[in-house]
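K.L.:
Okay, predicted coordinates and the sequence, questions at the end:
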Amino acid sequence: MSVNIRKRDGYAASMPAEILAADDDEDIREMIDVSLSEEFDVETVKDGREAWEYLEESPDSLPKAVILDVMMPEMDGFSVLDHIRENDGMQDIQVIMLTSRSREEDIVRALEAGADDFLAKPFNKSELYGRVQQTLQ
């Protein structure tokens, strides 16, 4: 199944982007950090609640993209995505959803909720890097 990726205007390609990644799996957080930190400023958190708190506390320095695991304790990725899309000051944040469940209905739900892309686990470093680059164009 192919997925269309939505792009928003306003990203300055010459500026380093900040990426916020939320996943309850420490190995996944480490892989995201290693995969992206050479080119991007990456911050990782362990659940959706921490991701939302980070965003709320940083209104003047929001990340360009947020990577959210669908299934997390405290607050799942869909709830964080809903909060982001409901907040007028966060409309330009690109959101990539991660899940170990690659069922078509999960992909559709993520995209209908306003995600810009969807990546199924397991994924490799180059796939993640490519998706982030594509989403930020």
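P.N.:
Cool, the structure landed. Numbering: from 1, shown residues only.

K.L.:
C-alpha from now on. contacts and neighbour counts both.
P.N.:
OK.

K.L.:
Touching stretch 51-62 from outside, list them.
P.N.:
Glu18, Leu20, Ala21, Ala22, Val45, Val80, His83, Gly89, Met90, Ile93 (C-alpha atoms under 8 Å, 6 or more residues apart in numbering).

K.L.:
Just among those, which is most surrounded?
P.N.:
Greatest neighbour count in the contacts of stretch 51-62, by other C-alpha atoms under 10 Å, goes to Ala22: 30 neighbours.

K.L.:
thought it was touching Gly48?
P.N.:
Yes. Ala22 lies in contact with Gly48 (C-alpha atoms under 8 Å); the separation is 6.3 Å.

K.L.:
And what about the residue nearest the centre of the chain, helix, strand or coil?
P.N.:
Closest to where the C-alpha atoms of the chain average out (C-alpha atoms, centre = their mean) is Ile67, at 1.8 Å. Secondary structure assignment for Ile67 (DSSP: H, G, I helix; E, B strand; the rest coil): strand.

K.L.:
ok now do it, which residues does it touch?
P.N.:
Ile67 neighbours (C-alpha under 8 Å, 6+ apart): Ile19, Leu20, Ala21, Ala22, Val95, Ile96, Met97, Leu98.

K.L.:
try it against this one:
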Amino acid sequence: MTRTVLIADDEPNIVVSLEFLLKREGHRVLVARDGAEALAMIRAERPSLVLLDAMMPGLSGFDLCETIRSDPDLSGIRIVMLTARSREADQARAMGAGADAFVAKPFSTRDLAGRIRELLA
């Protein structure tokens, strides 16, 4: 079953590797480069899962996560927060904002693919 996954990240190298991984897994992939673009795509496309960079221009990933969770129409979307900030406080903030999972950069694509499979099962 093909699922739509949105990559919301402003780092081109990460977007390329995530896009390759997700397409290889059989997903339809959308890409947003900042928080505002991501929110517009989420509302228009209703992806099954969002890979969300915590630190993006404009609307941060933390703020975007809270916005998604506060909208009943979007509440079923799975959110994986990706961040280079891997302190415990950052993880607590991501989970407090409503993320389903927290993945620190750099990450293992194999581990991330497994986590995505779990969340979409």
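P.N.:
Structure received. Bear in mind that the values here come from a model prediction, so they are computed numbers and not experimental data.

K.L.:
Give me the TM-score for these two chains.
P.N.:
The TM-score (TM-score structural alignment, normalised by the length of the second structure) is 0.94; 120 aligned residues with a C-alpha RMSD of 1.0 Å.

K.L.:
Secondary structure element for Glu127 of the first structure, which one?
P.N.:
helix 125-136 (DSSP states H and E).

K.L.:
Kindly tell me how buried the residue mapped onto Leu62 of the first structure from the second structure is, as a neighbour count.
P.N.:
Under the alignment (TM-score structural alignment), Leu62 of the first structure pairs with Arg46 in the second structure. A count of nearby residues for Arg46 of the second structure, using other C-alpha under 10 Å, gives 18.

K.L.:
how about the helices in the second structure?
P.N.:
12-24, 35-45, 61-69, 88-97, 109-120 (DSSP state H).

K.L.:
gap between the match of Leu62 of the first structure and Ala99 of the second structure?
P.N.:
The spacing between Arg46 of the second structure and Ala99 of the second structure, counted by C-alpha to C-alpha, to the nearest Å, is 16 Å.

K.L.:
got it, and Ala44 of the second structure?
P.N.:
For Ala44 of the second structure, the distance to Ala99 of the second structure - C-alpha to C-alpha - is 20 Å.

K.L.:
So for those two, which sits in the more crowded spot?
P.N.:
Higher neighbour count among Ala44 of the second structure and Ala99: Ala99, with 26 against 9, using other C-alpha under 10 Å.

K.L.:
which ones are touching the more buried one?
P.N.:
Residues in contact with Ala99 of the second structure (C-alpha under 8 Å, 6+ apart) are Cys65, Arg78, Ile79, Val80, Met81.

K.L.:
The first structure: which residue goes with that one?
P.N.:
Checking TM-score structural alignment: Ala99 of the second structure goes with Ala115.

K.L.:
same check, this time on Thr4 of the second structure
P.N.:
So Thr4 of the second structure corresponds to Glu18, using TM-score structural alignment.

K.L.:
Same question for stretch 21-41 of the first structure: list its buried residues.
P.N.:
Across stretch 21-41 of the first structure, burial judged by 16 or more other C-alpha atoms under 10 Å covers Ala21, Ala22, Asp23, Asp24, Ile28, Arg29, Ile32, Asp33, Ser35, Leu36.
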